[in-house]
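Chemist: here is my input, please return the structure:
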Amino acid sequence: MGDSDILKLGQRVIAIGNALGEFQNTVTTGVVSGIGRNITASGGAQTEKLTEVIQTDAAINPGNSGGPLINLSGEVVGVNTAVSESAQLIGFAIPINQVKKVVDDVQEFGKVRRPFLGVRYSIITPSFALLNQLTVDYGILLTGGDSSEPAVVPGSPAAAASLKDGDIVLEIDGAKITSEQPLVDILRKYDPGDRVILKILSGGTESTVSVTLGEAQ
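Modeler: Presented below is the predicted three-dimensional model:
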């Protein structure tokens, strides 16, 4: 197994798969043409958002999904998963480090574990900030619905950290929360039980708070 976190743009890669479900062990070559792409993949009536995927111009055809994307050292750096239907030589692979995390969880715990903060929120964009007269144009504004949907889930890690309705969470461990880098994508990098530092804006004052992430049920 390789390390997908150290891939570089322009790095040579090899895609292997069963092209069109008919031609077994088809090998194509190309380069890493994009890193950290967010795409929406569809298959039949189902769609799925894939985040932080690798883009490559190595030919990936229907039937190649699940095949390895390999570097020139023979290490698997990704799992081929999708191809653009509207353009040629634009394929995507799930980074192997994401796959490793899933495999490790299943082997150790018998399931995939997801971290949990316990907040309901609106994503802050420049237009949202202007409309709501906010002093920042990124982060998440903690806001709930009725009494059955509070901004901060009772008993959650966010509640233990004394977060409340109207607070703005700006960063997690220095990573800004934006529409391009949403909360769910940042949290995906952590495990339940990990301790993170939140930068928050509450009552016009910025501060930091330490939170131990829970496990999503």
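Chemist: please make it C-alpha for all contacts and neighbour counts, starting now.
Modeler: OK.
Chemist: buried ones in the helix ranked longest in the chain?
Modeler: The single longest helix within the chain, with elements called by DSSP state H, is helix 96-109. Judged by neighbour count (16 or more other Cα atoms under 10 Å), helix 96-109 contains these buried residues: Ile96, Asn97, Gln98, Lys101.
Chemist: please apply the same query to stretch 152-160.
Modeler: By 16+ other Cα under 10 Å, the buried positions in stretch 152-160 come out as Val152, Val153, Ser156, Pro157, Ala158, Ala159.
Chemist: likewise for stretch 146-153?
Modeler: Within stretch 146-153, the residues scored as buried using 16+ other Cα under 10 Å are Pro150, Ala151, Val152, Val153.
Chemist: equivalent analysis for stretch 85-95, please.
Modeler: Buried, per 16+ other Cα under 10 Å, within stretch 85-95: Leu89, Ile90, Gly91, Phe92, Ala93, Ile94, Pro95.
Chemist: got a list of contacts for it?
Modeler: Applying Cα atoms under 8 Å, 6 or more residues apart in numbering, the contact partners of stretch 85-95 are 4, 52-60, 69, 77-84.
Chemist: just the buried members of those?
Modeler: Judged by 16+ other Cα under 10 Å, buried ones among the contacts of stretch 85-95: 4, 52-60, 69, 77-83.
Chemist: show me these that map onto strands.
Modeler: Judged by DSSP state E, these include 52-56, 69, 77-83 as members of strands.
Chemist: what angle do the helix or strand in which Gln24 is found and strand 76-83 make?
Modeler: Using DSSP states H and E, Gln24 sits in strand 23-43. Going by axes from the mean of the first three to the mean of the last three Cα atoms, to 10 degrees, strand 23-43 is angled at 60 degrees with respect to strand 76-83.
Chemist: can you spell out which helices and strands pack onto strand 23-43?
Modeler: Judged by 3 or more Cα pairs under 8 Å, 6 or more residues apart in numbering; DSSP states H and E, the packing partners of strand 23-43 are strand 12-19, strand 46-56.
Chemist: I have a second one here; can you model it like the first so I can compare?
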Amino acid sequence: MEQKENNGGGDVQTYTVPMQSRHKHQAFLFIFALLAGFVGGLFSPAVIKLYEKYNTSLSQGGETKLPSSPSTTTDQPLLDDNRIVNLVEKHSQGVVSIVISKEISQMRRYNSMDFFGGFPFFSPFDVPKQDSDTTTKEKQKIGSGSGFFVSNDGMIVTNKHVVSDEQAEYTVIMQGGKEYSAKVLARDPNNDIAVLKIEGSDFPALTLGDSSALKVGQTVVAIGNALGEFSDSVTSGIISGLKRNVSAGSGFGMEEKLTDIIQTDTAINPGNSGGPLFNISGEVIGINVAVARGAENVGFALPIDSVKRVIDQVKKTGKISVPYIGVRYVLLDDEIQKANNLPYNYGALVLRGTKMTDFAVIPGSPADKANIVENDIILRVNGKKIDADHPLTLLISEYVIGDEVTFSLWHKGKESDVKLTLEERK
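Modeler: Below you'll find the predicted structure:
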């Protein structure tokens, strides 16, 4: 018998299978069939007997225990469910809804969900649009968000964009419906964080965790005022990523670069802004802040470690004081490096502004005292490299007033380290 084979090199080879070989194959198959028939005949009575026994047991409603293989336990999902239930029962009372009200003209409303592209904040606003033929004013609810207690005497943390309107009134609603008038103590100029205060005592303050210890894949739980309508909404998921950098916008001209934040697939929605993100132990490890538009289950939270400093400062001083060094600068990249023949493609180039009064270094500032001058390049802050993802302002915000920091500096063709003490921005 003649067959053809392609050997992969383009040539076709021809070979012949002897008829004798084919007869041997036929004989082998015949013997195999006989053996299979013999074995089947030998065991078929036992198989039939087992079937009859199993069928009889089913018809009589009995239970037949067949040999079982090792199986996975179902205890773990139940254990996780119980932990989430316990978390909610123990800690949900520390989460509040924040209602935003304002005395405004009769207005027709439009949907505030028409966000910019990218990663919008959870907008708290159902923004009214003025009708030109009406002048009557009345107090209206214009938005809502979430927050949580960080002290027993009524201090509450939320997002700055939730309480950004200085002319609005803010009401805190606790679980059970009790309402309190709230005062905004401080808004952080560098981060999307704000602190409110209500009068009273013995409020259920939540425990703050350690966001530096987070791992991708661990379980997290969000509680908040979803869509501004469903208070105490609970969702769970996992941490999808860490140290994400995104630009978030509210749709009303507010836009902020969020750096080193937490990504989660936990279902969170507008109205959840400012609400807590818990680990499974019931510790707050983040503050829900933004969601990816046009995507499913891509949300973001500020790590709680970046918030602790703000909370401590407000508790001690009643305000948020921001440190500064007193320079104007341009972040370097490949393009600026090549255009100006600079030795680095990273760092902050100290440069004056367009006006005569836009000094490169503010007289009397910490930078001035450290002898930093125009055209110097600040390369690192305490060893951390300055680049687009870690601009100088962000690195400085990690410290408090009075801290001494070391700048790695390129000055007149040489690299050196200088120390300066951070002061409060006036």
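Chemist: TM-score for this pair?
Modeler: After superposition, the two chains reach a TM-score (TM-score structural alignment, normalised by the length of the first structure) of 0.95; 217 aligned residues with a Cα RMSD of 1.3 Å.
Chemist: which ones among the buried residues of stretch 85-95 of the first structure are found in strands?
Modeler: Using DSSP E, the subset of those located in strands is Gly91, Phe92, Ala93, Ile94, Pro95.
Chemist: so which of these comes closest to Gly21 of the first structure?
Modeler: Taking Cα to Cα as the measure, Gly21 of the first structure lies nearest Gly91 of those, at 16.5 Å.
Chemist: tell me which residues touch the aligned partner of Ser281 of the second structure in the first structure, please.
Modeler: Using TM-score structural alignment, the partner of Ser281 of the second structure in the first structure is Ser73. Ser73 of the first structure makes contact with no residue, according to Cα under 8 Å, 6+ apart.
Chemist: how far away is the aligned partner of Asn340 of the second structure in the first structure from Ser73 of the first structure?
Modeler: Taking TM-score structural alignment, the alignment pairs Asn340 of the second structure with Asn132 from the first structure. For Asn132 of the first structure, the distance to Ser73 of the first structure equals 52 Å [Cα to Cα, to the nearest Å].
Chemist: go on, Glu215 of the first structure?
Modeler: 37 Å.
Chemist: what's the answer for Ile16 of the first structure, then?
Modeler: Taken as Cα to Cα, the span from Ile16 of the first structure to Ser73 of the first structure is 15 Å.
Chemist: count the neighbours of the closest residue to Asp137 of the first structure other than its chain neighbours for me.
Modeler: Here the nearest residue to Asp137 of the first structure in space, its sequence neighbours aside, is Pro126; by Cα to Cα, 6 or more residues apart in numbering that works out to 4.7 Å. The number of residues packed near Pro126 of the first structure is 12, by other Cα atoms under 10 Å.
Chemist: on that earlier part again, and of the buried residues of stretch 152-160 of the first structure, the nearest to Val27 of the first structure?
Modeler: For these, the nearest to Val27 of the first structure is Pro157 (47.2 Å; Cα to Cα).
Chemist: what lines up against that closest one once you look at the second structure?
Modeler: Following TM-score structural alignment, the counterpart assigned to Pro157 of the first structure within the second structure is Pro366.
Chemist: corresponding residue for Val322 of the second structure in the first structure?
Modeler: Matched across to the first structure, Val322 of the second structure falls on Arg114, judged by TM-score structural alignment.
Chemist: what about Ile186 of the first structure, which SS state?
Modeler: Look at Ile186 of the first structure: counting by DSSP: H, G, I helix; E, B strand; the rest coil, its state is helix.
Chemist: dump the residue contacts of it.
Modeler: Ile186 of the first structure touches Ile172, Ala175, Ile177, counting by Cα under 8 Å, 6+ apart.
Chemist: please report how far the residue positioned nearest the centre of the first structure lies from Ala87 of the first structure.
Modeler: Centroid check for the first structure by Cα atoms, centre = their mean gives Asp185 as the closest residue, at 3.3 Å. The spacing between Asp185 of the first structure and Ala87 of the first structure, counted by Cα to Cα, is 27 Å.
Chemist: quick one: stretch 105-112 of the first structure to chain centroid distance?
Modeler: Chain-centre distance of stretch 105-112 of the first structure: 19 Å, with Cα atoms, centre = their mean, to the nearest Å.
Chemist: hmm, who's touching that stretch?
Modeler: With Cα under 8 Å, 6+ apart, stretch 105-112 of the first structure has contacts from Val102, Arg113.
Chemist: again, only using 10 Å
Modeler: With contact meaning Cα atoms under 10 Å, 6 or more residues apart in numbering, stretch 105-112 of the first structure is reached by Lys100, Lys101, Val102, Val103, Asp104, Arg113, Arg114, Asp191.
Chemist: which one of these is nearest Leu198 of the first structure?
Modeler: Looking across the contacts of stretch 105-112 of the first structure and measuring by Cα to Cα, the closest to Leu198 of the first structure is Asp191, at 15.7 Å.
Chemist: the second structure: which residue goes with the closest one?
Modeler: For Asp191 of the first structure, the residue aligned by TM-score structural alignment is Val400.
Chemist: burial of that match, as a residue count?
Modeler: Neighbour tally, Val400 of the second structure, other Cα under 10 Å: 19.
Chemist: next one: it from Thr421 of the second structure, what distance?
Modeler: Using Cα to Cα, Val400 of the second structure is found at 10 Å from Thr421 of the second structure.
Chemist: give me the common contacts of these two.
Modeler: Common neighbours of Val400 of the second structure and Thr421 (Cα under 10 Å, 6+ apart) are Pro323, Tyr324.
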